[in-house]
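Trainee: Okay, sequence plus prediction incoming.
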Amino acid sequence: MLHITAARHAQLFRLTQRRLQSGTFTACPYHQAKEGSATVMAQGAMEHCPVVGTTPHMGCPVEASLCDRRPPTMLAMVSQMGKSQLSAYVAATALAGYVIAGGTAPLVAAAVTTGTMLQSCSANTANQIIEAPYDKLMKRTCRRPLPMKFLSPQAATAISGMELTLGTGLLYCVSPPAAALGVFNWFLYVCIYTPLKRVSALNTWFGSIVGGVPPLMGGFAVAGIITPPVWLLATFLFVWQIPHFNGLAFHCRRDYEAAGYKMLAFYNPWRASFYAVALSVMMAFLTLVCPTLAGMEVEGVWYYSVTAAANALMIYKSLLFHNEPVRHCRGCFVFSYVYLSVVLAAIMLNHIQPMHLAQRAIDYVAAEATEASATSSAVVSTAET
């Protein structure tokens, strides 16, 4: 088995050399950035790309993967640049804000969710356009479409503009204030947070503001105002960003440092992990104590049981990260997604329990009927006059 594996690696390396010499694809962007030339990769005496591994007989893993596959489809590249999975979480937080504010119209909820996701995808694409020269310096990002030259910056700009236009238009149809807030959040992410990453370690706090805005957009879509429970959810998401991102930043600290980003994770790892613990405790306070203070109707023991268990595990993961950051940084980062999913689901289910949902639907239909009746009466009176 080892002999077969070694033979396979050698075959991939020879194929890589031939394809590099023939010019059928460019070399690994990480390697280009480090060595300054794609031709160096084709030389037999050259050590392979230092991104991963130390196996002397194997070529750059990025080049080896290119030997086995063609460039991704346009849909796959659009999804990768827009960070579709992350954008789906952003859209879910906007939906949570809509539900908490008392929204019951399915079409409006769909418009808020889709519009927010499109705006988020646009912001992420614009971010990758700006950071393309630095993405090629990092293992985590060097395979993105722009560093790999699968897509031109002009095409990426067109995609970002189209997503922003569609998302803003969709939000404007249901709530102009929500659409305006989404555009502001796009500007904050692309024009403030993105360049600040290379200037100050405070960039994480500005990025956290971006994460707290989508629930406010969902709240605006209900009645044009933001209720205290929606503000509470926005505050929770602002706080959640810090332990979430600090775990990622420490895990990728060498990448960020190589690309010139200013992250607390490698300037002061102890403080970064301490913030994760402190803010995990704060999230427990926000989800267990503050809902009642904010006027939320918390029904049943199940909500407190689920959120208490989720918060206990999040605090535990943060403590592990603080005590052994090298070993547990990624675990804290990954679990933060699980934690967020559980808490958001608990909050929304608490607001859409069958009896409450039915009552809200009845109230909504009654209000629509009353408005329609008043309009009809006004029309009849005008006609008689």
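Mentor: Cool, the structure landed.
Trainee: rest of the way, CA atoms for contacts and neighbours
Mentor: Noted.
Trainee: from the chain's centre, how far out does stretch 265-280 sit?
Mentor: Centroid displacement of stretch 265-280 relative to its chain, using C-alpha atoms, centre = their mean, to the nearest Å, is 21 Å.
Trainee: ok, now stretch 104-121?
Mentor: 16 Å.
Trainee: Just the terminal-to-terminal distance for stretch 95-112.
Mentor: Taking C-alpha to C-alpha, to the nearest Å, stretch 95-112 runs 7 Å from one end to the other.
Trainee: Could I get the buried residue list for stretch 348-356?
Mentor: Buried positions in stretch 348-356, judged by neighbour count with 16 or more other C-alpha atoms under 10 Å: 348-352.
Trainee: Output those in a markdown table; the columns should cover distance to residue 283.
Mentor: Formatted as a markdown table, these follow (distance: C-alpha to C-alpha, whole Å):
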| residue | distance to residue 283 |
| --- | --- |
| 348 | 17 |
| 349 | 19 |
| 350 | 18 |
| 351 | 19 |
| 352 | 22 |
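Trainee: Of those residues, which belong to helices?
Mentor: In helices, defined here by DSSP state H, the members of the buried residues of stretch 348-356 are 348-351.
Trainee: Show me where the stretch 51-200 of the chain has its helices.
Mentor: Secondary structure of the stretch 51-200 of the chain (DSSP state H, counting those that start in this stretch): helices at 61-68, 74-81, 84-100, 106-135, 153-174, 176-187, 194-196.
Trainee: Quick one: closest of these to residue 334.
Mentor: For the helices of the stretch 51-200 of the chain, proximity to residue 334 was assessed by C-alpha to C-alpha; helix 84-100 is nearest, at 12.5 Å.
Trainee: Strands of the protein, start to end?
Mentor: Using DSSP state E, no strands are assigned anywhere in the chain.
Trainee: putting a second one here so we can go through both:
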Amino acid sequence: MSTLPSATAKAPVGVSAHAHEPAETAHASLAFHPAPGATATFIGDLRELFKFKVTAMVLITTWAGFYLGSLDSGISSIQRGLLNTLIGVGLASAGSSALNEALERKSDAKMIRTANRPIASGRFSLAQGAILGLIAVVLSGVWLLNTTNPLTAGLTLLTVFSYVAIYTPLKRVTTLATFLGAFPGAAGPLLGWTASRGQIEWPGIALFAILFVWQFPHFMAIAWLYRHDYGRAGIKMLPVVQPDGLSTVIEALFYAVLMIPVSLAPWYLHMAGIPYAIYATVLGLVYLGYTIRFARILRARSETESRMFARDLLKVSVIYLPLLLTGLMLAATVRHP
């Protein structure tokens, strides 16, 4: 791997730690001492290959689903089953991220924000990235099947398949890929719920719906920020296909409005009481307010101003989701069907 030093690398001129050693001893010493920073670079590349931040968000939402499912069963979520679920889902997320980067290596290389990814930049080969991804996915399926239940294992592998085999290639074909990609993107809390409860139930579907709807204003902000990058790579995002921004704004607004009633679904289902309903409504109105502000991209006076509106919505979307889930977890009660 390119991050490892060559065994034939020369010592710096005038500085030789091996000046008094036999040649073969110095050669062996060099072979087992990576260049300064090589290990850190390799670890950083693994974090990027497995999309550490994305995987961390998936695990947070999975934990929320497991916690709420355990509460519904009247048992503590602090148990071996939680760790087993997080390990399995984490492996699946990491593996699908690596496979995604393997498939998108050429388009990644054309975009400023992704050109330095390990496969796109050549620090990892295609084979290395694909093999690591496949190993992680297979381990995920085996682990979840043996430590949780067949339903959770099957849903997890279906999520990986839809993300890697459907969403990823369709990004270069149609803007519909964003809608289809929201399905695997929303799977985390449902997987946590099924791992805890062993079945698909309305509360788990409600959690799935919250994640599904939340993604669209979030995605539209990202798509607008990086529309020129996406255009260079040939990825069919709405701002690329319809560069005036109107369709982008309409889609973001539609789902931001829809987010309010969808976020109240746990209240409808008696998962939480009035305090959660008030809290979720206030958060939803803030999210909607920033999405309305995002609509100013249609008459922004400069690219800098336009990017500011998109970046602000992106920041609020990232803050909104954990705040909503945390509020739900704190306010949740045991249902009485």
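Mentor: Nice, I can see it. The shown structure was predicted, so the numbers you read here are calculated from the model rather than taken from an experiment.
Trainee: re the thing from before, would you convert the ones in helices among the buried residues of stretch 348-356 of structure 1 into TSV that also reports distance to residue 20 of structure 1?
Mentor: Output for those, formatted as TSV (distance: C-alpha to C-alpha, whole Å):
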residue	distance to residue 20 of structure 1
348	53
349	55
350	58
351	58
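Trainee: Residue 327 of structure 1 versus the equivalent of residue 125 of structure 2 over in structure 1, what's the distance?
Mentor: Per TM-score structural alignment, the equivalent position to residue 125 of structure 2 in structure 1 is residue 152. Distance from residue 152 of structure 1 to residue 327 of structure 1, counting by C-alpha to C-alpha: 38 Å.
Trainee: For residue 20 of structure 1, see how far away residue 13 of structure 1 is.
Mentor: Per C-alpha to C-alpha, residue 13 of structure 1 is found 10 Å from residue 20 of structure 1.
Trainee: do the same with residue 295 of structure 1
Mentor: Between residue 295 of structure 1 and residue 20 of structure 1 the distance is 64 Å, computed by C-alpha to C-alpha.
Trainee: How about residue 231 of structure 1?
Mentor: Taken as C-alpha to C-alpha, the span from residue 231 of structure 1 to residue 20 of structure 1 is 55 Å.
Trainee: Next: residue 326 of structure 1.
Mentor: 37 Å.
Trainee: And for the nearest residue to residue 147 of structure 2 once chain neighbours are set aside, the neighbour number?
Mentor: Using C-alpha to C-alpha, 6 or more residues apart in numbering and skipping residues adjacent in sequence, the residue nearest residue 147 of structure 2 is residue 84, 6.2 Å away. Residues near residue 84 of structure 2, counting by other C-alpha atoms under 10 Å, number 17.
Trainee: Please name the residues that touch the alignment partner in structure 1 of residue 84 of structure 2.
Mentor: Using TM-score structural alignment as the criterion, residue 84 of structure 2 maps onto residue 111 of structure 1. With contact taken as C-alpha atoms under 8 Å, 6 or more residues apart in numbering, residue 111 of structure 1 is in contact with 170-171, 174.
Trainee: now, among those residues, which is nearest to residue 157 of structure 1?
Mentor: When the contacts of residue 111 of structure 1 are compared against residue 157 of structure 1 (criterion: C-alpha to C-alpha), the nearest one is residue 170, at 19.9 Å.
Trainee: So residue 93 of structure 1 sits against residue 345, correct?
Mentor: No - taking contacts as C-alpha atoms under 8 Å, residue 93 of structure 1 lies outside contact range of residue 345: 10.1 Å.
Trainee: More neighbours: which of the two?
Mentor: Higher neighbour count among residue 93 of structure 1 and residue 345: residue 93, with 28 against 17, using other C-alpha under 10 Å.
Trainee: which one of the ones in helices among the buried residues of stretch 348-356 of structure 1 sits closest to residue 9 of structure 1?
Mentor: Using C-alpha to C-alpha, residue 348 is the member of those that lies nearest residue 9 of structure 1, at 50.2 Å.
Trainee: and the closest one, what pairs with it in structure 2?
Mentor: If you follow residue 348 of structure 1 across to structure 2 using TM-score structural alignment, you land on residue 329.
Trainee: thought its match was touching residue 69?
Mentor: No - counting by C-alpha under 8 Å, residue 329 of structure 2 sits too far from residue 69 to count as a contact (10.5 Å).
Trainee: and of the ones in helices among the buried residues of stretch 348-356 of structure 1, the nearest to residue 382 of structure 1?
Mentor: Nearest to residue 382 of structure 1 among these is residue 351, at 42.0 Å by C-alpha to C-alpha.
Trainee: re earlier: what about residue 13 and residue 20 of structure 1, which has more around it?
Mentor: Ranked by neighbour count (other C-alpha under 10 Å), residue 13 of structure 1 and residue 20 place residue 13 first, with 23 against 20.
Trainee: Could you measure from that one over to residue 144 of structure 1?
Mentor: In terms of C-alpha to C-alpha, residue 13 of structure 1 sits 22 Å off from residue 144 of structure 1.
Trainee: Same check on residue 95 of structure 1?
Mentor: With distances taken as C-alpha to C-alpha, residue 95 of structure 1 is found 29 Å from residue 144 of structure 1.
Trainee: between those two, which one's more packed in?
Mentor: Neighbour totals were compared for residue 95 of structure 1 and residue 144, and residue 95 leads with 30 against 19 (other C-alpha under 10 Å).
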